[in-house]
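**Student:** need a structure here:
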Amino acid sequence: MTAPAPALPVIEARALRRTFGEVVAVDGIDLTIRRGEVVAVLGPNGAGKTTTIEMLLGLRRPTSGTVHVLGADPESADVRARVGAMLQDTDAPASLTVAEMITLVGTYYPMHLPTPFVLERADLVEHAGKRVNQLSGGQRQRLSFALAIVGDPDILYLDEPTAALDVVARQRFWSYVRAFADLGRTIVFSTHDMNEADEADRVVVIDHGLVIADASPTELKRLVAATTVTMRTDATPDALHGLPGVRSATIEEPGPDGLRPVVLHVSDAVAPLRALLACDATVVDLLVTEASLTTAFLHLTSQPEQPEVTA
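**Tutor:** Presented below is the predicted three-dimensional model:
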């Protein structure tokens, strides 16, 4: 049986570089994003993340290198009509209602989604008649999303998309984003919220103007951040150090009950625990703490010469 062909790339950047005088903001980035992917772009302040995204959107020209979006120049009118952007601040006329604003913006596009459909997708149906200046922060954020999708874009860029949303609204928002991606749309978003980045198919980390990591959230956590296993056991230090997948171990002397406190840092908890139990070792007070994306991000961005991590 033939494997399905990979999705076509919709964004391709090669040797992308941008300087401001003698300051190098982006230093030779290669990046490919395929149709239907949800991609998070992370990076510390000043890392080159914003400049990179501006070049991908056609808002800033690279000093050197190439960018193709949907097979064309991102500055072309055809490409811009097929890219939607949700920014943190929506400069909308205060006198218009939510529905009027969505309808107005829709007229700017040759093909656009019906206003009732967009209102539903952005969870704004009950606020359709409100004027823009009557909206709360979270409602304005959802309006920004509505204006970004009304043109039925092939690529949707989101800037800190759930910054003003509560937990329930955030979960609902991501269900809408996923539904949009399932239609073959590509989602690219920037965020400082690691919980939000966990919603992505891929996480691209940019630092010092370079892509230093490009992998799924799960792969990234497994590759650069360890899962922690704490327990008390009668296994010997040699046996503990010899368990599969153990990166490091803190092993204390046994207590009166013959059990020693142990902290293992492992790439994955299943294999070492299975091996330990197969040796008939006593294990009590077991606690497994999964690696976090925050830990992985901090580890990556604290290493100035960190090689690129991919999976």
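
**Student:** alpha carbons only for contacts and neighbour counts from here, please
**Tutor:** Will do.

**Student:** for the stretch 1-150 of the chain, which segments count as strands?
**Tutor:** Taking DSSP state E, counting those that start in this stretch as the test, the strands found in the stretch 1-150 of the chain are 9-20, 23-34, 38-42, 64-69, 83-86.

**Student:** here is the second sequence; please produce its structure so I can put it next to the first one:
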Amino acid sequence: MSMTDPPAARLSAAVKQYGALRALDGIDLSLRRGRLTALLGPNGAGKTTAIGLLLGLQTADAGSVEVFGQSPRLLATRRRVGVMLQSAGIQEVLKVRELLALTRSYYPDPRSVADCIAMAGLGELMERRYGQLSGGQQRRVQFALAICGRPELLFLDEPTTGLDIEARQGMWKAIRGLLGTGCAILLTTHYLEEAEALADHVAVIDRGRLIAEGSVQDMRARVAQRRIRCLSALSAAGVRQWPGVSHAARNEAWLEIVAEHAEPVVRRLLEEDAALSELEVQRAGLADAFLAITAGDDARPVPEAA
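**Tutor:** The predicted model follows:
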């Protein structure tokens, strides 16, 4: 989708106040078609409030909220939106088959039952009662209900909590398929490797303010450090004293080092331990960038990105 196209949803200078607490402080956020935006922030940063405004569950005290250029509270707007929240409020006595049929009936052109089953991995669950499912199985059902109406805008709030590796990979595949159809997706997750794997765009908020925004690569570029991992007999306490090393520790047999520049540290490792093996050097990941951004040095508002 062209960046000149209007966004699927937008917060513009949005403010939300709860008594003396300003949960959102003039935040700007655009969700674009065919793009997954990962909304990251510490607990209490304002993520849930931002989603509540975009869903029309709350009203902004100042600024504006638009979904497809309209109020998010309109029925016509809501029929174009899918939602998977942490608190689902689903009838536990109903079978999965019944829940899917009921939810599909709300939409004019729902996704086929077969597609919902395949995308969410529900094959063996259709005749089970929702309340009898495990937490991970319930998340798969919630995902099916969120996508069954062919949403053009999808909200995924911690979607893979409780899922095993196979189910998580299956959901990631389904999410990528939805992006390919032009769906705009907002993801919140505490699994930063998930955001790194899926996000086209990252927005970091803290204390209700947007403090960083850009691609995953943009976020990672804000942290110069490198991670070095090897099998070595060298003391972690000794390596920690080397110039340029900010952290060194043992993880079982592995020596793990964080340094601003990898080359001099690697050179010294090889010089001091001829038996060193399994050397790995990695650049900072999104988790490293997130910690650095929210630590304070980078905690400042940024202009709205396209």
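
**Student:** TM between them?
**Tutor:** After superposition, the two chains reach a TM-score (TM-score structural alignment, normalised by the length of the second structure) of 0.80; 274 aligned residues with a Cα RMSD of 2.9 Å.

**Student:** need the strands of the stretch 1-150 of the first structure in JSON lines (columns: mean neighbour count).
**Tutor:** Output for the strands of the stretch 1-150 of the first structure, formatted as JSON lines (neighbours: other Cα atoms under 10 Å):
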{"stretch": "strand 9-20", "mean neighbour count": "19"}
{"stretch": "strand 23-34", "mean neighbour count": "18"}
{"stretch": "strand 38-42", "mean neighbour count": "25"}
{"stretch": "strand 64-69", "mean neighbour count": "20"}
{"stretch": "strand 83-86", "mean neighbour count": "22"}
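
**Student:** which one of those lies closest to residue 301 of the first structure?
**Tutor:** strand 38-42 (10.1 Å; Cα to Cα).

**Student:** all strands for the stretch 151-300 of the first structure, in order.
**Tutor:** 155-159, 186-190, 202-207, 210-215, 227-233, 246-251, 260-266, 283-289.

**Student:** adding distance to residue 193 of the first structure, write the strands of the stretch 1-150 of the first structure out as JSON lines.
**Tutor:** Below are these laid out as JSON lines (distance: least, Cα to Cα, whole Å):
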{"stretch": "strand 9-20", "distance to residue 193 of the first structure": "24"}
{"stretch": "strand 23-34", "distance to residue 193 of the first structure": "21"}
{"stretch": "strand 38-42", "distance to residue 193 of the first structure": "9"}
{"stretch": "strand 64-69", "distance to residue 193 of the first structure": "26"}
{"stretch": "strand 83-86", "distance to residue 193 of the first structure": "16"}
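
**Student:** relative to residue 211 of the first structure, which of the ones you listed is closest?
**Tutor:** Of the strands of the stretch 1-150 of the first structure, the one closest to residue 211 of the first structure (Cα to Cα) turns out to be strand 23-34, at 6.3 Å.

**Student:** the second structure: matching residues for that closest one?
**Tutor:** On the basis of TM-score structural alignment, strand 23-34 of the first structure is assigned to residues 21-32 in the second structure.

**Student:** got it, and stretch 148-159 of the first structure?
**Tutor:** Under TM-score structural alignment, the match for stretch 148-159 of the first structure is residues 146-157.

**Student:** need the counterpart of residue 97 of the second structure in the first structure.
**Tutor:** Correspondence of residue 97 of the second structure to the first structure, assessed by TM-score structural alignment: residue 99.

**Student:** how much space between the closest residue to its match other than its chain neighbours and residue 112 of the first structure?
**Tutor:** The spatial neighbour of residue 99 of the first structure that comes closest, neighbours along the chain excluded (Cα to Cα, 6 or more residues apart in numbering), is residue 128 at 4.9 Å. Distance of residue 128 of the first structure to residue 112 of the first structure, computed by Cα to Cα, to the nearest Å: 18 Å.

**Student:** those two: which is more packed in?
**Tutor:** residue 128 (20 against 17; other Cα atoms under 10 Å).

**Student:** I figured the more buried one hits residue 96, correct?
**Tutor:** No - taking Cα atoms under 8 Å as the definition, residue 128 of the first structure is not a contact partner of residue 96, at 10.4 Å.

**Student:** just the helices in the first structure please.
**Tutor:** In the first structure, the segments counted as helices under DSSP state H are 49-56, 77-80, 98-106, 115-121, 137-149, 167-182, 194-197, 217-224, 237-241, 270-278, 293-301.
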